[in-house]
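[1] okay, sequence plus prediction incoming.
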Amino acid sequence: MKMNNYYLELFEGRKNIIILPHILPDGDTIGSSIALFYALKKLEKRVYIILNDKLPSNLKFLNANSKIITTEDFEKLSIKPDLIITVDSSDTDRLGDRAYLLDLCSEVLNIDHHSTNTNYGKYNLVNSKAAACGEIIYELLKKLKIYIDKNIATALYVALSTDTGSFKYSNTTPLTLRIAADLIEKGIDFSFINTELYQNKPINKIKLLSDVLNSLELHFDGKLAVIYVTNDMLKKNKIDISDTDGIIEYARDIEGVNIAVLLKEFSDNTIKVSLRSKYDFDVSIIAKKFGGGGHKKAAGCTIYDTIDNAKNILLNTFRENFR
């Protein structure tokens, strides 16, 4: 969607703005939210990023926790927002237990890049061709004539890098790389950023990975791989579910595998499903069947059942495509 003056004028006269990243946050939703936080501060806005989830350990270097408050903290402030911005959330379910905050203000700006976005905002800045929400935020800041300093550039680079698999996924476009080049020219330490994002995994995550890979199952002549993250695995390895991002790639990267499925036991009878495809299969079609969404090669949904039943339900759904 083109960014006309309609969107730019949204920020005029707004004093209190809240930003809502999606649950189980990743680098794109956090990087984009932090970039917006810094940018709107330049416009002398009071900005609050509200999130109840823990951040993945590889994002700690952004010092994001100092900019994030919980819903409980926000309610204590007794502030009525003038504008609510959701970031990287294709539907309101992706906001989890913070969805009620949307009732605080009718002025909701939905910024997203998923083709399955339900356009739930009063204003919907949705571009499914963007590799990451970070691309959309970058263009927005350019239109707002907000100088992209090193802090903003770092956050946007994190958004782009993580949602493109360090610029190796097929969603990477010439525009993505041009934006990344501009961000590097702002003086960011991209070598340090890449080290923090991809080369500083806590030992507990490596131990968890061992357990997860031991759960590996191959189906349909090795074309589909399934792995699990159970609550018992998380407790055993003393690690939060927020640090399971990226594990699915180990299943997808197996020779002969076209589709990878990661089942995360979020709570009793609540299974978060991540889907990835390597070639042409559109996994968002499968996710939609269960009320989820996403992209052609990366999608997700929630199945309210046991982890074994969720696996069997998914296998029966995929079976139609492997006949």
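    Right, received. Where do you want to start?
[2] when you work out contacts or count neighbours from here on, use the C-alpha atoms and nothing else.
    OK.
[3] now do the strands in the stretch 1-150 of the chain.
    Counting by DSSP state E, counting those that start in this stretch, the stretch 1-150 of the chain has strands at residues 16-21, 46-50, 68-69, 83-87, 108-112, 123-126.
[4] for the chain, longest helix please?
    Secondary structure of the chain per DSSP state H: the longest helix is helix 27-42.
[5] by how many degrees do that one and strand 83-87 diverge?
    Note on geometry: by axes from the mean of the first three to the mean of the last three CA atoms, to 10 degrees, helix 27-42 and strand 83-87 are set 150 degrees apart in direction.
[6] what comes up buried for helix 27-42?
    By 16 or more other CA atoms under 10 Å, the buried positions in helix 27-42 come out as 27-40.
[7] included below, for side-by-side comparison, is a second structure:
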Amino acid sequence: MVRKIAELIRDNRRFLVAAHGKPDGDALAATLALANALKSMGKEVVAYNQDHPPVDLQFLPGCDALVTTLEAGSRFDVGFILDAGSLDRAGSHLKEHCRLLVNIDHHPYSESFGAVNYVDVRACATGVLVYRILAFMNYTFDLPVATCVYTAILSDTGSFRYSNADREAFEVAGRMIELGVDPWEISSRLYESQPEERLHLLGMALGTLEVSPCGRYASLTVTLDMYQMAGASAEHTDRFVNYPRSIEGVEVALFYRQVDENRFKVGFRSRGRVDVGAIARQLGGGGHHNAAGALVDGSIDLVKQKVSRLLTPVLAAL
């Protein structure tokens, strides 16, 4: 599969690189790693996302060239869709702009929407899959590409704290450091450059903390009213779910984020014993064994009841 992708890169000229909307660290960094590398090979490249990048990721090299719209009639030889799981998460319209699509992903149950589908659920991050492709091509990694690859790995392994932080994650990250990546600088940009609004919102969210009677799952909630009071937005909620996850005895953490009057995005995080991806799929969402999400209609009380009905029997069986 890597060889096929390498041949497509060598044999074509115009490329689109995109990832799922509301990009996280892996999605955006993988996009920019591949886009920057293709540009350095002399290719014509457009890096695209349907949403603007989060503030804490705007330091990534090439981020200023990312576009959120495509010109009508623009055409590309190959469109790379990264970390998406399904084409609609990146934008179903993208297929109209590309002669063929390549799906590069590490999500389980990733849809085979590409002419080429490079999916490895064992990979710690989509950024690692991009690294494998470039390494196969004997690409000489420069600092901008190395910075993006390292950030993708750091982000999706939770700073190397999650179970997906495998040997490859450390080996590739180490190679990027040898090329000049400064781990402290990137960690500082990601985790220690927070806007004041985020902390105001976090204070409100922590006030909603609920721990189940069994002590095995816990949740935080953010509502539209809270955004308004804090002067914040959805992008400021990144990593909020890690707070209930850090409670001793909690197996599954939940983060309820209101997106409309009667709709909530539910984020799931597992310590490893519960496959939250399977639970999210029952709610119409998806994701990994340890990290998943779903959009659920209803009031916050109704949404919590729906989640509890699915989660409680799973935890009781542990």
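    All right, it came through fine. Quantities reported herein were computed from a predicted structural model and do not represent experimental measurements.
[8] quick one: the longest helix of structure 1 aligns where in structure 2?
    The aligned range for helix 27-42 of structure 1 in structure 2 is 25-40, by TM-score structural alignment.
[9] and for stretch 113-133 of structure 1?
    Taking TM-score structural alignment, stretch 113-133 of structure 1 hits residues 106-126 over in structure 2.
[10] helices of the stretch 201-323 of structure 1, start to end?
    203-214, 231-236, 248-252, 283-289, 307-319 (DSSP state H, counting those that start in this stretch).
[11] can I get these in TSV including mean neighbour count and distance to Tyr147 of structure 1?
    Output for these, formatted as TSV (neighbours: other CA atoms under 10 Å; distance: least, CA to CA, whole Å):
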stretch	mean neighbour count	distance to Tyr147 of structure 1
helix 203-214	16	37
helix 231-236	15	42
helix 248-252	20	36
helix 283-289	19	36
helix 307-319	15	47
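[12] adding distance to Leu141 of structure 1, write those helices out as JSON lines.
    Shown next, in JSON lines, are the helices of the stretch 201-323 of structure 1 (distance: least, CA to CA, whole Å):
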{"stretch": "helix 203-214", "distance to Leu141 of structure 1": "36"}
{"stretch": "helix 231-236", "distance to Leu141 of structure 1": "39"}
{"stretch": "helix 248-252", "distance to Leu141 of structure 1": "32"}
{"stretch": "helix 283-289", "distance to Leu141 of structure 1": "30"}
{"stretch": "helix 307-319", "distance to Leu141 of structure 1": "41"}
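[13] compare those helices and give me the one nearest Ile18 of structure 1.
    helix 283-289 (28.6 Å; CA to CA).
[14] and Leu82 of structure 2, what's its match in structure 1?
    By TM-score structural alignment, Leu82 of structure 2 lines up with Val87.
[15] then Leu206 of structure 2?
    Using TM-score structural alignment, Leu206 of structure 2 lines up with Leu213 in structure 1.
[16] what's the separation between that match and Val226 of structure 1?
    9 Å (CA to CA, to the nearest Å).
[17] hmm, Val229 and Val261 of structure 1 touching each other?
    No: here Val261 of structure 1 does not reach Val229: they are 11.0 Å apart, not a contact under CA atoms under 8 Å.
[18] stretch 304-315 of structure 1 maps to which residues in structure 2?
    Using TM-score structural alignment, stretch 304-315 of structure 1 lines up with residues 297-308 of structure 2.
[19] let me redo that: stretch 175-195 of structure 1
    Under TM-score structural alignment, the match for stretch 175-195 of structure 1 is residues 168-188.
[20] just the terminal-to-terminal distance for the match of stretch 113-133 of structure 1.
    Distance between the two ends of stretch 106-126 of structure 2: 6 Å, counting by CA to CA.
[21] what comes into contact with it?
    Applying CA atoms under 8 Å, 6 or more residues apart in numbering, the external contacts of stretch 106-126 of structure 2 come out as 1-2, 4-5, 26-27, 30, 82-87, 100-105, 129, 152-153, 156-157, 164-166, 168-169, 287-288.
[22] contacts only, for the aligned partner of Ser270 of structure 2 in structure 1.
    Using TM-score structural alignment, the equivalent of Ser270 of structure 2 in structure 1 is Ser277. Applying CA under 8 Å, 6+ apart to Ser277 of structure 1 gives the contacts 252, 258-260, 283, 296-298.
[23] cheers, nothing more for now.
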